[in-house]
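K.L.:
Here is a sequence with its predicted model. Questions after.
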Amino acid sequence: MRKSIIALFSILILVSCTEKKSAKNFVLTGNIKGLKSGTLYIQRIKDTVLVAIDTIKINGDSHFTSEFDLQSPEMLYLFLDRGVTNSLDNNIPFFAEKGIMNIETSLDFFTADVKITGSKNQELYDEYKKVVSKYVDQDLTLIEKKITAYQAKKMDEVSKMDEEQKGILKRKYLYTTNFAVNHADYEVAPYVALAEIYDINLKYMDTIQKSMTPKVSKSLYGKRLNEFIAARKKEENK
């Protein structure tokens, strides 16, 4: 009898845990090494403003968990309120998608040490940022050189570097377009189109739009890209 009661109790616990596990379609786990106390906020952009959708209090244990329903893959933000000083190193963007994701980082290098796993969109976005960062670095180097040339009144050099910057921007835009087309079966495709090349020639936007799978086209960023392209066409046809 005792064994039957124990077995029944074990089954009830298992059922309870299973139900709890399936209650929400998105689970974020993580650890911020060195963080003893503070507040974490999971944020999303709403009407161009970051708004909190979950609040996590840290008190002694640097591990955290957040669970909620996610309607569509979306770029969210993990914001750390340090409680003492304001810092630029306090907000981590992550491409959330249904399932379990994990964020590991440290208090001292909150954004620099971050490692995000559990999302294919995040994996692709990291790949994209790695390449784009090279174009950004090239542009920053040219800006520094342009300032020096401008101060020395070497306007021919300034003009030459202006053209070089345009070339860098063009390569970045073409890479972003190709990236979106090549990964049109993931929501990161319309996201980078909207976030990085919103002012590109419409023919490239059309190419990205036509490449999107039906699933991606119906996603949060897929819908926004469709609406954005329609609005641009309407404006340009006036």
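P.N.:
Now that the structure is in, tell me what you want to look at.
K.L.:
rest of the way, CA atoms for contacts and neighbours
P.N.:
OK.
K.L.:
May I have the distance across stretch 181-196, first residue to last?
P.N.:
With C-alpha to C-alpha, to the nearest Å as the measure, the ends of stretch 181-196 fall 14 Å from one another.
K.L.:
then this one, side by side with the first:
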Amino acid sequence: MRKIIWIALSALVVSCGSKSKDNFTVKCQILGLKKGTIYLEKFEDKKIVVVDSVNITDATEEFTFTNTINEPELYIISLDKLNTKQITFFGEEGTIHIETSLNKFYINRKISGSSLQEILDKHDEYAKKFNDINLDLIKDKFEALKYGDTKSVEEIELKRLNNLKRLYLFSANFAIAYNDKAISPFIACHRMEQATPKLKQKIYEALTPEIKHSKYGKQLKELIQ
């Protein structure tokens, strides 16, 4: 009798210990997909590493990745490792849905289920206005250089620098407003590359202790130092 009870308890322990610890699910749909290898990737030590992959041979448009995530970080969904077939998104605990089409892989992307991705999209949408102005000014500068108009070149460059300052001030204020989320140091590290160390330091000082010890909090600290 004791032996039977012991076996039953052992089976229960093994069963509980073998339960999946996966806390991160990515459900994808790529309309028009016929075949290819889909990769779930992330950045590790400045390199892109493969977390998981699935090979499609039967025109399956829907597939799922499950994994364990320790903290929010940036992930990539890519098709056959092509630069033109990539979607970056912020991964976090829970289920994230990604929808797109084969022909317009990046343009038609729709991401839901990630609150941090929604915040990043909000930042990038507003930042795009500054970036569009910057591109127009660069175009005007080349035109002025073409005709040897030195005065206009100087004026345009001053406008461009002022526009970049406004962009970085916006990004810094935005990051500080979300100082308790991993998106804050991420913006400082990957959306403010040319910003002054002083401005990045201001963001770092505003971070909560938990975020300072996060992946991007540590990255930001290294950049400042």
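P.N.:
Done, it's in. This one's a predicted model, so the numbers in the text were calculated from it and none came from an experiment.
K.L.:
care to give me the TM-score?
P.N.:
TM-score of the superposed chains, computed with TM-score structural alignment, normalised by the length of the second structure, equals 0.86; 208 aligned residues with a C-alpha RMSD of 1.8 Å.
K.L.:
Give the buried residues for the longest helix seen in the second structure.
P.N.:
Taking residue count as the measure and DSSP state H as the definition, the longest helix of the second structure comes out as helix 115-146. Using 16 or more other C-alpha atoms under 10 Å as the test for burial, helix 115-146 of the second structure gives 116-117, 119-120, 123-124, 127, 130-131, 134, 137-138, 140-141, 144.
K.L.:
what's the matching range in the first structure for it?
P.N.:
Alignment note (TM-score structural alignment): helix 115-146 of the second structure is matched to residues 120-151 of the first structure.
K.L.:
Check the mean deviation of the matching stretch from the second structure.
P.N.:
Compared with the second structure after fitting, stretch 120-151 of the first structure deviates on average by 0.9 Å (mean C-alpha distance after the TM-score superposition for the first structure).
K.L.:
From the chain's centroid, how far away is the helix or strand just after the longest helix of the second structure?
P.N.:
Towards the C-terminus, the helix or strand next in line after helix 115-146 of the second structure, according to DSSP states H and E, is helix 150-177. Averaged C-alpha coordinates place helix 150-177 of the second structure at 24 Å from its chain's average position (C-alpha atoms, centre = their mean, to the nearest Å).
K.L.:
Just give the nearest non-adjacent residue to the residue nearest the centre of the second structure, would you?
P.N.:
Closest residue to the average C-alpha location of the second structure: residue 74 at 3.7 Å, with C-alpha atoms, centre = their mean. Computed as C-alpha to C-alpha, 6 or more residues apart in numbering, the closest residue to residue 74 of the second structure that is not its neighbour in sequence is residue 90, at 4.5 Å.
K.L.:
Tell me the counterpart of the one you found in the first structure.
P.N.:
In the first structure, residue 90 of the second structure lines up with residue 95, judged by TM-score structural alignment.
K.L.:
For that match, grab the count of nearby residues.
P.N.:
Around residue 95 of the first structure there are 23 other residues, counting by other C-alpha atoms under 10 Å.
K.L.:
Against the second structure, what's the mean shift for the helix or strand containing it, could you check?
P.N.:
Using DSSP H and E, residue 95 of the first structure sits within strand 91-96. Its matched residues in the second structure lie on average 0.7 Å from strand 91-96 of the first structure after superposition (mean C-alpha distance after the TM-score superposition for the first structure).
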